[in-house]
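K.L.:
Dropping a prediction and its sequence here:
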Amino acid sequence: MSIGAVRARLADAGDLDSVLPVLCSARADSPLGPQFIAPEVAALDSQLAAWFEMPESRLVIAECDGATVGMALVQLVQPGLLCDVPYAQIEALYVDAEHRRRGVGRALLYQSAVEAARHGAERMITAPLTGARSEQRFLAGLGFLPAGARRVVETASVLRRLELSGTPSRERRPRGLEELIARRRRSRGLPETPARGMELTALLERSQAESRSRQVKRAVQTRRPDSSSTTAIS
């Protein structure tokens, strides 16, 4: 697609070198920043080449006066466990800062939509790469709606928090039940360590049986004589 002096098309292997500077700028503008991105990656060219060779990958580039000024990294995703329809995942839609507001983004998105339709993708999904309000407005103006939200955390932080609160597989019981068991064990002179398995089950059954027994005894002791069985004294 061409808009004025801007032309968007599918890239070929010979375009990868010209895409690298745009890709580096996109990495620098990403809000993920140092959380995911190193300042320099010596193997970025080989990583781009490997991504380009994947069958589901589509690299769309925008050119202006013979220079690459924008790109769209598109993944064509087939139906799977979490989705029943094919869709196009736009991993990045980026325009060089000096060439924005000239229709470059629209040209990139149009060519990406053509590829999505060509391969039967019923939906297009993307996340604003820079997080800028202008990018949000651009996507909203073309009909993109919010769908979920991403969250990020350090793996070490998750592990630390889980270890402090107990591992997910740790057996948990209601606090009231644990206190009842502890009291019963203390009254019998047993260690306060919570019983396990069959021992715990037996302890609970004995506790319930004793409670029922006390209730029966109390009822017998407080029961009034049956009037039909009393003898009248004249």
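P.N.:
It's in.

K.L.:
rest of the way, CA atoms for contacts and neighbours
P.N.:
Noted.

K.L.:
just the helices in the protein please.
P.N.:
16-29, 44-53, 104-118, 133-141, 155-165, 175-187, 197-222 (DSSP state H).

K.L.:
just so I know, which of the ones you listed lies nearest A92?
P.N.:
Among those, helix 16-29 comes nearest to A92, with 8.2 Å by CA to CA.

K.L.:
ok, residues contacting the top strand by length along the chain?
P.N.:
If you go by DSSP state E, the chain has its longest strand at strand 67-77. Strand 67-77 is contacted from outside by 18-19, 22-23, 56-63, 86-96, 99, 104-105, 108-109, 112, 116, 119, 121, using CA atoms under 8 Å, 6 or more residues apart in numbering.

K.L.:
most packed of the helices of the chain?
P.N.:
helix 104-118 (a mean of 20; mean count of other CA atoms under 10 Å).

K.L.:
also this one, for the comparison:
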Amino acid sequence: MRPTFPLTVREAIEQDAESLVRLWSTAAERSGRRVAENTLWGLPDVADVAVALAEQTSRGDGGTWVALRDGAVVAAALATMSAAIPMTRTRMLIVTDLIVDPEQRRHGVARRLLHHLAVHAEENGCEVVMAVVPASAREPARYFAKLGFGQVATMRAMSTGALRARTGIGDAASATERMVAVRRTLRRRSVPRS
């Protein structure tokens, strides 16, 4: 489906930070997901997004792409170029986020953004495009499957502190380290989230 309105796709710039945070927040609220709770990461703030966009530009291995309608950000995709596996030279583009403003869905915006990413991937020698979809996100999973993406992996995540604690062998972690970890956890839980 082609967009029913003019759409511009370009790489995101630092000035898009506020629009990206708004887009992310709106999409999370509309989906009924409470992003800031029960996940390893919460909603980003404008300053963090601006810094991340600047870092992406300087690295040159991917970045954030935005779709604009009448100059306003209506969709975004975050993508990184990487080796398919460290032992080969086969490159791939990994799309970790694809967010479309709920009011702009079902008009071909995601398709246009993904087409632009496919062209970018080919121009940079990537042979494969991989999409990372949250386990609880049924609609995006169906969308990517409809486009022809196949399931190739299951990703699991946990905080580094939790992994270190669960993989501690014997008495490697001292009583002091355990006490500091407990205090950090209690401090994080007592900080009100906005």
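P.N.:
All right, it came through fine. Note that this is a predicted model, so its numbers are computed, not measured.

K.L.:
TM-score for the pair, please.
P.N.:
Once the chains are laid over each other, their TM-score by TM-score structural alignment, normalised by the length of the second structure reads 0.69; 166 aligned residues with a CA RMSD of 3.1 Å.

K.L.:
ok, and the closest non-adjacent residue to G120 of the first structure?
P.N.:
Nearest non-adjacent residue to G120 of the first structure, counting by CA to CA, 6 or more residues apart in numbering: P86, 6.8 Å away.

K.L.:
And that neighbour? What does it align with in the second structure?
P.N.:
The equivalent of P86 of the first structure in the second structure is R91 (alignment by TM-score structural alignment).

K.L.:
Would you mind measuring from its match to G161 of the second structure?
P.N.:
Relative to G161 of the second structure, R91 of the second structure is positioned 31 Å away (CA to CA, to the nearest Å).

K.L.:
Same question for V35 of the second structure.
P.N.:
V35 of the second structure is 20 Å from G161 of the second structure, where distance means CA to CA.

K.L.:
A79 of the second structure too?
P.N.:
27 Å.

K.L.:
Next: E127 of the second structure.
P.N.:
From E127 of the second structure to G161 of the second structure the distance is 36 Å (CA to CA).

K.L.:
Please apply the same query to W41 of the second structure.
P.N.:
Distance from W41 of the second structure to G161 of the second structure, by CA to CA: 14 Å.

K.L.:
same check, this time on R138 of the second structure
P.N.:
Applying CA to CA to R138 of the second structure and G161 of the second structure gives a distance of 30 Å.

K.L.:
tell me, what residue is most central in the second structure?
P.N.:
D97 (3.6 Å; CA atoms, centre = their mean).

K.L.:
pretty sure that residue contacts A137?
P.N.:
No. Counting by CA atoms under 8 Å, D97 of the second structure stays clear of A137, with 11.4 Å between them.

K.L.:
Now do the contacts for the match of P86 of the first structure.
P.N.:
Here R91 of the second structure is in contact with M81, S82, A83, A84, G125, C126, E127, V128 (criterion: CA under 8 Å, 6+ apart).

K.L.:
filter those to the buried ones?
P.N.:
Buried members of these, counted by 16 or more other CA atoms under 10 Å: M81, S82, A84, C126, V128.

K.L.:
Need those residues in TSV (columns: distance to V49 of the second structure).
P.N.:
Putting those into TSV (distance: CA to CA, whole Å) gives the following:
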residue	distance to V49 of the second structure
M81	19
S82	22
A84	27
C126	26
V128	27
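
K.L.:
okay, now the closest residue to S25 of the second structure other than its chain neighbours: neighbour count?
P.N.:
Leaving out its chain neighbours, the residue that sits closest to S25 of the second structure by CA to CA, 6+ apart is L43, at 7.1 Å. If you count neighbours by other CA atoms under 10 Å, L43 of the second structure ends up with 15.

K.L.:
L43 of the second structure touches E37, doesn't it?
P.N.:
No. At 9.3 Å, L43 of the second structure and E37 do not qualify as touching, with contact defined as CA under 8 Å.

K.L.:
What lines up with T64 of the second structure in the first structure?
P.N.:
Counting by TM-score structural alignment, T64 of the second structure corresponds to L59 in the first structure.
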